[in-house]
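Engineer: model the structure of this input:
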Amino acid sequence: MTENHVPPPFSVAAPAEQRIPFVFNSPHSGRDYPAHFLAASRLDAWSIRRSEDTYVDELFASAVPQGAPLLKAHFPRAWLDVNREPYELDPRMFDGELPAYANVRSLRVAGGLGTIARVVSENLEIYDRPIRVEDALARIEGVYKPYHDTLRRLLARTHSDFGFAVLIDCHSMPSTVRTAAGRSRPDFVLGDRFGSSCAPELSTAAAEILAGLGYSVVRNKPYAGGFITEHYGRPGRGLHALQIEINRGLYMNERTLEKLPDFGRLAFDLARFCAALAAIPDAGLHPTAEAAE
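Structural biologist: Purely as a prediction, here's the structure:
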């Protein structure tokens, strides 16, 4: 990908007819790295990919033939992170003055993981010099905002057609925590913002389905859901958002980024998961009477 965004920065894989009230989103699996971005980075072509949710869009591709749209980023998270507020920006990164409305004090900015990230995983600095404010704002105007406009339209259309909408925000996580013990993570972490972004029936069903398929599942720790889950999840209005983090060790070699032999099995299990989740009773997923008033 170039700074002119050829190929397009994101796309929607859509079924001929949407048959289920679900929208799937893969905002961090993009792997088209702009040439100018790579030239401005101090990292090599492998190291810069450490924050990438490699292949997550492929793992959830079965949602489309089941009747749900899948929005997927082609741009990399290290270049632009749409799972942040639009203007979570670290002023130390930029040559020029940020707009007054920028959020420069969030915890994510402090950690180097704002809308324009300063680091990738393991605290590796991306840039070898400040970048122009105009370039950062151009990414937000030209890609971030159209991405969220597309996601909003998909959810609004789903809500209108079915009476409610479910957003499944798809991510991956490193297989181990960086501690002396090298502690392993569970197979899946489900994030519902501690019950505020979706009906409990949805997150409970998701956990039970995955456990029934033989996977270990944890809810909200260490990932409770990011900006997308928090921003779009309004269960009282019939808008539900659930974040899914998949342990990368299940499907890829984290050093070489190559798919493991079990990749196909996991993709098959995720197809079963999506079908089972779409079949749960919808009684608790419609807008509440209080929200309708």
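
Engineer: drop to CA atoms for contacts and neighbour counts, all remaining ones
Structural biologist: Noted.

Engineer: would you map the helices across the chain?
Structural biologist: 35-40, 56-59, 107-110, 133-139, 145-162, 200-212, 227-232, 263-278, 289-292 (DSSP state H).

Engineer: distance between the second one and the chain's centre?
Structural biologist: A distance of 11 Å separates the centroid of the chain from that of helix 56-59, by C-alpha atoms, centre = their mean, to the nearest Å.

Engineer: check the fifth one too.
Structural biologist: Computed by C-alpha atoms, centre = their mean, the chain-centroid distance of helix 145-162 equals 16 Å.

Engineer: any buried residues in it, and which?
Structural biologist: Under the neighbour-count criterion of 16 or more other C-alpha atoms under 10 Å, helix 145-162 has 147, 151, 154-155, 158-159 buried.

Engineer: for the helices of the chain, give me CSV that also has distance to residue 119.
Structural biologist: As requested, those are arranged in CSV below (distance: least, C-alpha to C-alpha, whole Å):
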stretch, distance to residue 119
helix 35-40, 13
helix 56-59, 21
helix 107-110, 10
helix 133-139, 15
helix 145-162, 22
helix 200-212, 31
helix 227-232, 18
helix 263-278, 28
helix 289-292, 40
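
Engineer: now the second one, please; I'll put the structures next to each other:
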Amino acid sequence: MTPSWLTIKQGTAPLLVSIPHTGIDLAGLENRLVSPWLGRRDCDWWIDNLYDFAAGLGATVVHTAISRTVIDVNRDPSGASLYPGQATTGLCPTETFDGDPLYRDGEEPGPSEIDERREKFFAPYHAALRAEIDRLRALHGKIVLYDCHSIRSVLPRLFQGRLPVFNLGTNDGKSADPMLQATVSQIMAETGETFVVNGRFKGGWIT
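Structural biologist: Just a heads-up that it's a prediction; the model follows:
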């Protein structure tokens, strides 16, 4: 059975939309955190609303309601840094993007609890992605997995200045066909808004 926090809307188009960071469910951690608001502040706000048209296009949408504070399903499950040498948050973050502590003293998760969270929340999300990838590939052969994010445009601890409006990450071209990257880049350019391809954010574990 699909967990209540995991939403899967199945479509038949060759597009799978992943929404890993809009969750605000703290899974009972509220009393261990400095504040529930800090536990939710780094949510990718409004992404589920922004992409609510996707299902109508026939896309498949996978979405978790669990906060990235509980476990970040877009991080290496081994706990290895997503951006070595740069400030970032981990698999089970203990601080916010700004560097503020998330947990009260002595309330941080230990290795066994991280393992439990990985099994309970991380594994089902990625199992759902894998199942939908396999299903859609059986229909189309080739598909696009589109991982959706948002972030505050000014975050001095993570990057200098102001982020462009659109940030496309393809792991330096490793995770997308060059023609697809070029097509999306052209669409961004035609909006007249600022954009970058493989800038500060090149994609996380999913990409």
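
Engineer: turn the buried residues of helix 145-162 of the first structure into TSV, columns for distance to residue 67 of the first structure.
Structural biologist: TSV is the format used below for the buried residues of helix 145-162 of the first structure (distance: C-alpha to C-alpha, whole Å):
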residue	distance to residue 67 of the first structure
147	21
151	16
154	13
155	14
158	11
159	15
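
Engineer: to residue 245 of the first structure, which of the helices of the first structure lies closest?
Structural biologist: helix 56-59 (9.6 Å; C-alpha to C-alpha).

Engineer: mean per-residue distance, the closest one to the second structure?
Structural biologist: Helix 56-59 of the first structure differs from its equivalent in the second structure by a mean of 1.0 Å after superposition (mean C-alpha distance after the TM-score superposition for the first structure).

Engineer: what range in the second structure matches that helix?
Structural biologist: Aligned by TM-score structural alignment, helix 56-59 of the first structure falls on residues 47-50 of the second structure.

Engineer: buried sites along the matching stretch?
Structural biologist: By 16+ other C-alpha under 10 Å, the buried positions in stretch 47-50 of the second structure come out as 47-48.

Engineer: who's in contact with it?
Structural biologist: For stretch 47-50 of the second structure, the surrounding residues in contact (C-alpha atoms under 8 Å, 6 or more residues apart in numbering) are 19, 22, 148-150.

Engineer: could you dump these into a markdown table with neighbour count and distance to residue 30 of the second structure added?
Structural biologist: Listed next are the contacts of stretch 47-50 of the second structure as a markdown table, based on neighbours: other C-alpha atoms under 10 Å; distance: C-alpha to C-alpha, whole Å:
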| residue | neighbour count | distance to residue 30 of the second structure |
| --- | --- | --- |
| 19 | 23 | 23 |
| 22 | 24 | 17 |
| 148 | 18 | 26 |
| 149 | 19 | 24 |
| 150 | 16 | 24 |
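
Engineer: I'd like to know which of those are part of strands.
Structural biologist: Judged by DSSP state E, strands contain the following of the contacts of stretch 47-50 of the second structure: residue 19.

Engineer: closest one to residue 65 of the second structure out of the contacts of stretch 47-50 of the second structure, please.
Structural biologist: Once C-alpha to C-alpha is applied, the member of the contacts of stretch 47-50 of the second structure that ends up nearest residue 65 of the second structure is residue 22, at 6.7 Å.

Engineer: state the distance from whatever residue of the first structure lines up with residue 78 of the second structure to residue 116 of the first structure.
Structural biologist: Correspondence of residue 78 of the second structure to the first structure, assessed by TM-score structural alignment: residue 87. Residue 87 of the first structure sits 9 Å away from residue 116 of the first structure, going by C-alpha to C-alpha, to the nearest Å.

Engineer: between these two, point out the one with more neighbours.
Structural biologist: Between residue 87 of the first structure and residue 116, residue 116 has the larger neighbour count (other C-alpha atoms under 10 Å), namely 25 against 20.

Engineer: quick one: map the more buried one onto the second structure.
Structural biologist: Alignment note (TM-score structural alignment): residue 116 of the first structure maps to residue 92 of the second structure.

Engineer: how about the nearest residue to its match, chain neighbours excluded?
Structural biologist: Sequence neighbours aside, residue 71 is the residue nearest to residue 92 of the second structure in space, at 4.7 Å (criterion: C-alpha to C-alpha, 6 or more residues apart in numbering).

Engineer: same check, this time on residue 98 of the second structure
Structural biologist: residue 157 (6.0 Å).

Engineer: likewise residue 172 of the second structure?
Structural biologist: Spatial nearest neighbour of residue 172 of the second structure, chain neighbours left out: residue 198 (5.8 Å); criterion: C-alpha to C-alpha, 6+ apart.

Engineer: against residue 162 of the second structure, how distant is that neighbour?
Structural biologist: Residue 198 of the second structure is 15 Å from residue 162 of the second structure, by C-alpha to C-alpha.

Engineer: these two: which is more packed in?
Structural biologist: residue 198 (14 against 11).

Engineer: who are the contact partners of that one?
Structural biologist: Here residue 198 of the second structure is in contact with 167-172 (C-alpha under 8 Å, 6+ apart).

Engineer: how about it, what's its match in the first structure?
Structural biologist: Match for residue 198 of the second structure (TM-score structural alignment): residue 220.

Engineer: now do residue 113 of the second structure
Structural biologist: By TM-score structural alignment, residue 113 of the second structure lines up with residue 135.

Engineer: try residue 61 of the second structure
Structural biologist: By TM-score structural alignment, residue 61 of the second structure lines up with residue 70.

Engineer: find the nearest non-adjacent residue to residue 99 of the second structure, please.
Structural biologist: residue 157 (7.5 Å).

Engineer: measure that neighbour to residue 104 of the second structure for me?
Structural biologist: 22 Å.

Engineer: ok, now residue 27 of the second structure?
Structural biologist: Distance from residue 27 of the second structure to residue 104 of the second structure, by C-alpha to C-alpha: 16 Å.

Engineer: ok, residue 72 of the second structure next?
Structural biologist: 19 Å.

Engineer: please apply the same query to residue 124 of the second structure.
Structural biologist: From residue 124 of the second structure to residue 104 of the second structure the distance is 28 Å (C-alpha to C-alpha).

Engineer: which residues does the residue lying closest to residue 76 of the second structure once chain neighbours are set aside contact?
Structural biologist: Leaving aside its sequence neighbours, residue 76 of the second structure sits nearest to residue 205 (C-alpha to C-alpha, 6+ apart; 5.6 Å). Applying C-alpha under 8 Å, 6+ apart to residue 205 of the second structure gives the contacts 73-76, 82.
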